[in-house]
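>>> missing the sequence, but the structure's below:
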């Protein structure tokens, strides 16, 4: 869930895998070093246990955000051994507990987990997430794994999908249910700093990728899940679409013992640098842009909302640190564009930072990819994704690109559900992946 608004469209310039699905023992080890130091991240107002503040008056047309049902103590990394974390392999499960699932996930089995990952600076990290398995016994040859990469829920720890019993939204739970019904075990990461201490590295593509890949390795380490095959895929929406693209660029490199089959990429927010400044100008984009400032301040202090925003917008910073999507995103929509940025240079600087930290490189993609977008997506216009697909095709990546009339940013998940099911089934069966690059994005 990430918006840039229909007004931003003016800024946009108009390899297949086969192999058998086997039950061979999965080697889910990574190629990254395992002895990097672990330090608990510096505290941030978005963390569990931070002083509570009263949220400022602001539009809340969608009601309050979902309440977390997990015990915050589960996410307390200070009760873990720092040396053991540093020595563990990426994907090692550090803590787990069963979860009673609700909504579309009712009937499946679930485990809330903390697992070892790595930061973009190549230091140890602890990331939270959830692993889901279909009800009943696994087939003798095992089940494949689908990594689910979620879209924007917020940056406060209470917005972590694993802190709820339905991955925060029933829309996301329904996406996971489709994967479960297809026979996948689902590894659903929260990403760095969402659930665990420190600010969520919102849209930092390296860390989105590492958290997602390591969740797959973690799923292979939970005995109760049952046998797993070597095959795995990634499915992502919005911010998770960027995560899926970033995973695709390094999937074989970081999990060489497994068999990556491709990615389903829904409405990806993969080119925000080019539209960052314009996001503050449209009501649909201001809340997202403010979230990006809050997270990007960790990379450049000049982007701290306390100095980067006008007083009227700064007064609503608690919506970012203590609210979730329902509070943060619409919470700035009623402000005038002139009440947002302290200077035009802030928007330009944010764009440069996002181009560096928070984008995908089409030339590095492996594929195959199924890229889907709703034609009625007002928050993230389809033209952005069409440009991305054009670049992917030019780089020689095998891409099937589909758009859906009448589907908005979230509705594209359900609208593309059957196409995604078919595409994933063919990848598992070793069918040559399709490409419509000759006609897509033109």
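Looks like it arrived, so ask away. Values in this document were obtained by computation on a predicted structure and should not be read as measured data.

>>> hey, let's count contacts and neighbours off CA atoms from now on
OK.

>>> in which helix or strand would I find residue 431?
Using DSSP states H and E, residue 431 maps to neither a helix nor a strand.

>>> how about residue 148?
strand 143-149.

>>> again, but for residue 197
Assigned by DSSP H and E, residue 197 belongs to no helix or strand.

>>> pull the number of nearby residues for it.
Residue 197: 26 surrounding residues under other C-alpha atoms under 10 Å.

>>> now do the contacts for the residue nearest to residue 218 when sequence neighbours are not counted.
Once flanking residues are discounted, residue 218 sits nearest to residue 91: 4.4 Å by C-alpha to C-alpha, 6 or more residues apart in numbering. By C-alpha atoms under 8 Å, 6 or more residues apart in numbering, the contact set of residue 91 is 29, 115, 116, 117, 214, 215, 216, 217, 218, 221.

>>> the strand holding residue 148 - contacts with which helices or strands?
Applying 3 or more C-alpha pairs under 8 Å, 6 or more residues apart in numbering; DSSP states H and E, one finds that strand 143-149 contacts strand 185-191, helix 205-219, strand 228-237, helix 239-248.

>>> buried residues, the second one. List them.
Buried residues in helix 205-219, counting neighbours by 16 or more other C-alpha atoms under 10 Å, are found at 205-219.

>>> closest to residue 109 among the residues you listed?
Taking C-alpha to C-alpha as the measure, residue 219 is the one of the buried residues of helix 205-219 closest to residue 109, at 12.7 Å.

>>> report the contact partners of the closest one.
Contacts of residue 219 were listed using C-alpha under 8 Å, 6+ apart, and they are 131, 145, 185, 187, 225.

>>> put this next to the previous one:
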């Protein structure tokens, strides 16, 4: 999911599940021989970008190693932005930003290569958040995730929370190895799909990166709990206005990602011939082209049987569920009660689950569109980052 552009079609709620929008087509794809693989978090290359890139100075593309759904080493890419001036004692604190939905095909992310974006307004909105963190004295690192940057590693495992988190943490490690002025102190932040990814990162960092000094998570309208409602879908689902082309694109992305990540589940066995053809087609596409592919299709047309099979639901839960307990750092939830992309009942369910499990999660509500930030949300972010900066960074 990416920041909303106000399109009615992109904002229709999803009866079975839903997410949102924006995609960018990157210009080049580079293949790295498997024999060249290095440990996760190892930098492949750093390429400086001119001032004004993403509206900031101090930017660079970082190519680095992470792992795929099977745990094998794969290359990916991202970006780093350093604040101007001299770093504080201990080094710059780091924010790892996770972007919203871009599609599932190679070159779709707008992080390492924003040129040619099909949704420039959405790119601008996410750049505004990156610029905000840099202005607060944070070094900003942002991953392309798997399969969405400069490397052809197969379809992006859309909303697979584990690989989103490992790609994010490995990006932090690669940036720190390339920029000694970065401290161990860091936070995770993200919007929409990126909000889900940031929550997964905040949970996984305890075991995956204990050497770092993690101080919290900011999640704006994060995807959550779709895995609880999507299994209700089956071939009988009618064509309704509740499931628009945007929502159908998100569902096709989930199915394409799950098929890529979990071949043992045999996702094709749940799909109709038309559904299999669609998932084959979208595996190389960015979000704008995915929406064109699903134009006029119904969810029922994609499926040959209900998705409530226990094996499927267990796999879907493992693939994309946001952990609702076991966090060791505070969470700031920025949630729009009128969100029609990740419907507000899903936001409410996430807040309730966090509260029931004693998670230190503070919700701040708005009444805007998906991923719209109101003054109260900006103020809450100010307070959150000020608390992070109030304690010296760890070198």
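Here it is on my side, so go on. In this text, all values refer to a predicted model and were calculated from it rather than measured experimentally.

>>> tell me, of the contacts of residue 91 of the first structure, which are also contacts in the second structure.
Retained in the second structure (both residues aligned by TM-score structural alignment, their matches' C-alpha atoms under 8 Å) from the contacts of residue 91 of the first structure: 115, 116, 117, 214, 215, 216, 217, 218.

>>> so what does the fifth one match up with in the second structure?
Think residue 215 of the first structure. In the second structure, the residue paired with residue 215 of the first structure is residue 171, using TM-score structural alignment.

>>> separation between its match and residue 142 of the second structure?
Noted for residue 171 of the second structure: a distance of 7 Å to residue 142 of the second structure, by C-alpha to C-alpha, to the nearest Å.

>>> number of nearby residues for residue 206 of the second structure?
Neighbours of residue 206 of the second structure under the rule other C-alpha under 10 Å: 17.

>>> residue contacts, it?
Applying C-alpha under 8 Å, 6+ apart to residue 206 of the second structure gives the contacts residue 328.

>>> strands of the stretch 1-150 of the first structure, residue ranges please.
Per DSSP state E, counting those that start in this stretch, the stretch 1-150 of the first structure carries strands over the ranges 93-99, 109-118, 124-133, 143-149.

>>> what range does the first one cover in the second structure?
Taking TM-score structural alignment as the measure, the second structure aligns residues 43-49 with strand 93-99 of the first structure.

>>> likewise for the third one?
Counterpart in the second structure of strand 124-133 of the first structure, with TM-score structural alignment as the criterion, is residues 73-82.

>>> do the same with stretch 181-192 of the first structure
By TM-score structural alignment, stretch 181-192 of the first structure lines up with residues 135-146 in the second structure.

>>> determine how far the matching stretch lies from the middle of the whole chain.
13 Å (C-alpha atoms, centre = their mean, to the nearest Å).

>>> and what of stretch 401-410 of the first structure?
The chain centroid and the centroid of stretch 401-410 of the first structure are separated by 19 Å under C-alpha atoms, centre = their mean.

>>> kindly report the same for stretch 196-204 of the first structure.
Centroid separation for stretch 196-204 of the first structure versus its chain: 11 Å, with C-alpha atoms, centre = their mean.

>>> quick one: end-to-end length of that stretch, please.
OK, stretch 196-204 of the first structure end separation, C-alpha to C-alpha: 16 Å.

>>> what sits against the aligned partner of residue 111 of the first structure in the second structure?
Alignment note (TM-score structural alignment): residue 111 of the first structure maps to residue 60 of the second structure. By C-alpha under 8 Å, 6+ apart, the contact list for residue 60 of the second structure reads 46, 47, 48, 49, 79, 80, 81.

>>> what's the matching range in the first structure for stretch 206-220 of the second structure?
Under TM-score structural alignment, the match for stretch 206-220 of the second structure is residues 252-266.

>>> so how far does the matching stretch reach from one end to the other?
End-to-end distance of stretch 252-266 of the first structure (C-alpha to C-alpha): 22 Å.

>>> and if you look at stretch 72-82 of the first structure?
In stretch 72-82 of the first structure, first residue to last residue: 19 Å (C-alpha to C-alpha).

>>> flag every buried residue along that stretch.
Across stretch 72-82 of the first structure, burial judged by 16+ other C-alpha under 10 Å covers 72, 74, 75, 76, 77, 82.

>>> how far off centre is that stretch?
When distances are taken as C-alpha atoms, centre = their mean, stretch 72-82 of the first structure is centred 23 Å away from the chain's centroid.

>>> ok, stretch 423-431 of the first structure next?
23 Å.

>>> also stretch 386-395 of the second structure?
Centroid displacement of stretch 386-395 of the second structure relative to its chain, using C-alpha atoms, centre = their mean, is 25 Å.

>>> got a markdown table for the helices and strands packed on strand 143-149 of the first structure, with distance to residue 284 of the first structure too?
Output for those, formatted as a markdown table (distance: least, C-alpha to C-alpha, whole Å):
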| stretch | distance to residue 284 of the first structure |
| --- | --- |
| strand 185-191 | 24 |
| helix 205-219 | 23 |
| strand 228-237 | 18 |
| helix 239-248 | 16 |
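
>>> show me what contacts the residue nearest the centre of the first structure?
The structure's the first structure has its C-alpha centroid closest to residue 240; by C-alpha atoms, centre = their mean the separation is 3.0 Å. If you count contacts by C-alpha under 8 Å, 6+ apart, residue 240 of the first structure has them with 148, 149, 150, 151, 208, 265, 268.

>>> next up, the contacts around residue 309 of the first structure.
Contacts of residue 309 of the first structure were listed using C-alpha under 8 Å, 6+ apart, and they are 339, 340, 341, 342.

>>> tell me how far the ends of stretch 304-314 of the first structure are from each other?
Chord length of stretch 304-314 of the first structure, first to last residue, is 10 Å (C-alpha to C-alpha).

>>> and for stretch 156-166 of the second structure?
This stretch, stretch 156-166 of the second structure, spans 14 Å end to end (C-alpha to C-alpha).

>>> any chance you could list what contacts it?
66-69, 103-106, 145-148, 193, 196-198, 200-201, 204, 208, 253-254, 256-258, 260-261, 283, 319-322.
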